[in-house]
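Undergrad: from the sequence below, what's the structure:
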Amino acid sequence: VGQGTEIAQLRPYQLGDDVRRLDPAATARTGQPHVRLQVPERQLTTWMVLDMSASMAFGTADRLKSDVAEGAALVVGRISTRRGGRLGLVTCGTDRDRRLPPRGGRTGYIALTRALAEGVGSDGEGDDTALSRALGRTGRVAQRTGLVTVISDLRGPRDWRREMIALGARHSLLVIEVRDPREGALPDVGHLSLVDPESGRHLRVDSSDERLRSRYAAAEREQREGVARDLRRAGARHVVLSTDRNWLRDLGRALT
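TA: Prediction:
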């Protein structure tokens, strides 16, 4: 995409459209021919869906997942509001989820920074369906084709698949997944009391059990592979950031 042009808009094919602009991926996902149109960047509307749930307030490396999420949100927000772009925000996972209408330029960016000041993961609730509901709300309010950016750790049930596919059929979709390295393996430290921040469930386990650690690692791999597979089906651009890496460099490489 060249300078002065947004990520192309998608809309159903109409009689007289240039067939060379047919988008095979969107057509396959929806079962209806779609064309991809380039429009001036100043018209781009970006909706950001930001997961502020309790699981984001976790980190065993240099920072919390919430720190990475906030930083990524600011980067995407800055890019989205340059040269007249408009930014809207939907948050989920707290007791005061909010929806901010799209605003242009500095006004849109300031609105984002104020929302972030509440703190990602600071008072998140144990609700593992919050993301799917937020995606559904976004699909209802994002009437104009544009860019939807989702920032989340994507933990818990993948009940957001249908909503993600619906967004990907109409909009350009960017999903930024935030991880922590300790989530992929159970440490061998004996008896542990574990709490699922999304559901609030408590569990006591013996982490010295090699079979338990192996099952945990296998389940985690299966979950991450399932997330990646579902996002591919939705036509999303999938970016993974980690708390133990230079997330800004990784994000910059993914977006260039």
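
Undergrad: C-alpha only now, for contacts and for neighbours.
TA: Fine.

Undergrad: quick check: buried residues in stretch 239-251?
TA: Counting neighbours by 16 or more other C-alpha atoms under 10 Å, one finds that the buried residues in stretch 239-251 are 239-244, 247, 251.

Undergrad: I have a second one here; can you model it like the first so I can compare?
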Amino acid sequence: MTDDLPPLGGTASPEAVFASLELAVRRRLPGRLHGDKRGLTLGSGSEPEEIVRYRPGEDDVRRIDWNVTARASGTPHVWRPLAEHELESWVLVDDTASMAFGTVALEKRDVAAGVVAAVALLTAGPGNRVGTAHLTRDGLAWSAPVLSRAAAHRALRPSSTPRHASGGALDLGSALRAFATRRPRPGVRVVVTDLVEPDGRLERPFSWETPLRRLAAAHETLVVEVVDPRELELPDVGTVTLEDPETGRRREVATGSRRLRERYAAATAAHRAAAAEAVRSARAAHVLLRTDRDWVRDLARHVNGRPMRRVPA
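TA: Prediction:
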């Protein structure tokens, strides 16, 4: 990790963390941040979208395209504009027990909080807002959308997760279904999770695949997967007692076994590959962030210059 990364897991004030993160994002994304977005439906606006035959009483005569009209033997044609509106982004944050894990400077939930703030900064623009939904052990906790910079500040405050969750215990698949139906208006949707299944499932199909596919069909969707290096490779540290944060089950593991470490690495690599393929199959974008790397740089490398995909209105 580099020295100028935001001190998300430290004791710095939220204002200092915000300033550090904003500086890091701007350094890694030179030029204009990605806050401008064109509308996805026809309506009042200024950008031409399509040329159609003029309909008296319905179309504005000021929008007659005289060049097309001349080519059409004098039959009047007008251009219809693309509606312009503010961008409302929503971030679903996995705040279950497995995210409270980290063996380097940060826990996965620290990176998740930073991602929410970074997304807010990247979508900053006049009138643009960001809302969040936190998946907790008690269900989904919603935070109303606020202006982007305010959302970034909110994400970096200690204990910023809303306390009141509803819906009871949910897995990621159920959370994605609720996430998709709560705000149906097309926009940007970001899902921040470690893609760890509560039952430890490593192979497809995963419970979240179909809900993610439906979400991505209606919104510009990015899945941010957060992992810790110890989840990828098991170090040789003798016999240790490991506890599953989701279930509380414990097991003693002899990490001195080379064969065990190789099997562990192969299983986690297969899971990462299966999860990545599932996200691609859902037609969502995917970026992998690690707690031991410059996660701001990795996120910026993914989004810098990436065009927004059109989704149906």
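
Undergrad: TM-score for this pair?
TA: The TM-score (TM-score structural alignment, normalised by the length of structure 1) is 0.76; 224 aligned residues with a C-alpha RMSD of 3.0 Å.

Undergrad: closest one of the buried residues of stretch 239-251 of structure 1 to H202 of structure 1?
TA: Checking the buried residues of stretch 239-251 of structure 1 against H202 of structure 1 by C-alpha to C-alpha gives T243 as the nearest, at 24.6 Å.

Undergrad: now check structure 2 for the residue matching the closest one.
TA: Structural alignment (TM-score structural alignment) places T243 of structure 1 against T291 in structure 2.

Undergrad: what of V141 of structure 1?
TA: Superposed on structure 2 with TM-score structural alignment, V141 of structure 1 falls opposite R182.

Undergrad: all helices for the stretch 151-300 of structure 2, in order.
TA: Listed in chain order, the helices of the stretch 151-300 of structure 2 (DSSP state H, counting those that start in this stretch) span residues 172-182, 209-218, 258-281, 295-303.

Undergrad: the second one vs helix 172-182, what angle?
TA: Think helix 209-218 of structure 2. 30 degrees (axes from the mean of the first three to the mean of the last three C-alpha atoms, to 10 degrees).

Undergrad: and what of the third one?
TA: Here the directions of helix 258-281 of structure 2 and helix 172-182 differ by 20 degrees (the same axes, to 10 degrees).

Undergrad: same question for the shortest one.
TA: On the basis of the same axes, to 10 degrees, helix 295-303 of structure 2 is oriented at 60 degrees to helix 172-182.

Undergrad: give me the helices and strands touching helix 295-303 of structure 2, please.
TA: helix 14-28, strand 285-290 (3 or more C-alpha pairs under 8 Å, 6 or more residues apart in numbering; DSSP states H and E).

Undergrad: now, of these, which is deepest in the fold?
TA: By mean neighbour count, with neighbours taken as mean count of other C-alpha atoms under 10 Å, strand 285-290 ranks first of these at a mean of 19.

Undergrad: distance from it to structure 1 after superposition?
TA: Superposed on structure 1, strand 285-290 of structure 2 shows a mean distance of 1.0 Å to its aligned residues (mean C-alpha distance after the TM-score superposition for structure 1).

Undergrad: quick one: the helices in the stretch 1-150 of structure 1?
TA: If DSSP H, counting those that start in this stretch is used as the criterion, the helices of the stretch 1-150 of structure 1 fall at 24-30, 65-81, 105-116, 130-141.

Undergrad: the longest one vs structure 2, average distance?
TA: Taking mean C-alpha distance after the TM-score superposition for structure 1, the mean distance separating helix 65-81 of structure 1 from the aligned residues in structure 2 is 1.6 Å.

Undergrad: contacting residues around E277 of structure 2?
TA: Contact partners of E277 of structure 2, counting by C-alpha atoms under 8 Å, 6 or more residues apart in numbering, are absent.

Undergrad: now do the same for it: its match in structure 1.
TA: Residue pairing (TM-score structural alignment): E277 of structure 2 is matched to R229 of structure 1.

Undergrad: ok, that match to A219 of structure 1 distance?
TA: If you measure R229 of structure 1 against A219 of structure 1 using C-alpha to C-alpha, to the nearest Å, the figure is 15 Å.

Undergrad: could you do R144 of structure 1 as well?
TA: As for R144 of structure 1, its distance to A219 of structure 1 is 39 Å (criterion: C-alpha to C-alpha).
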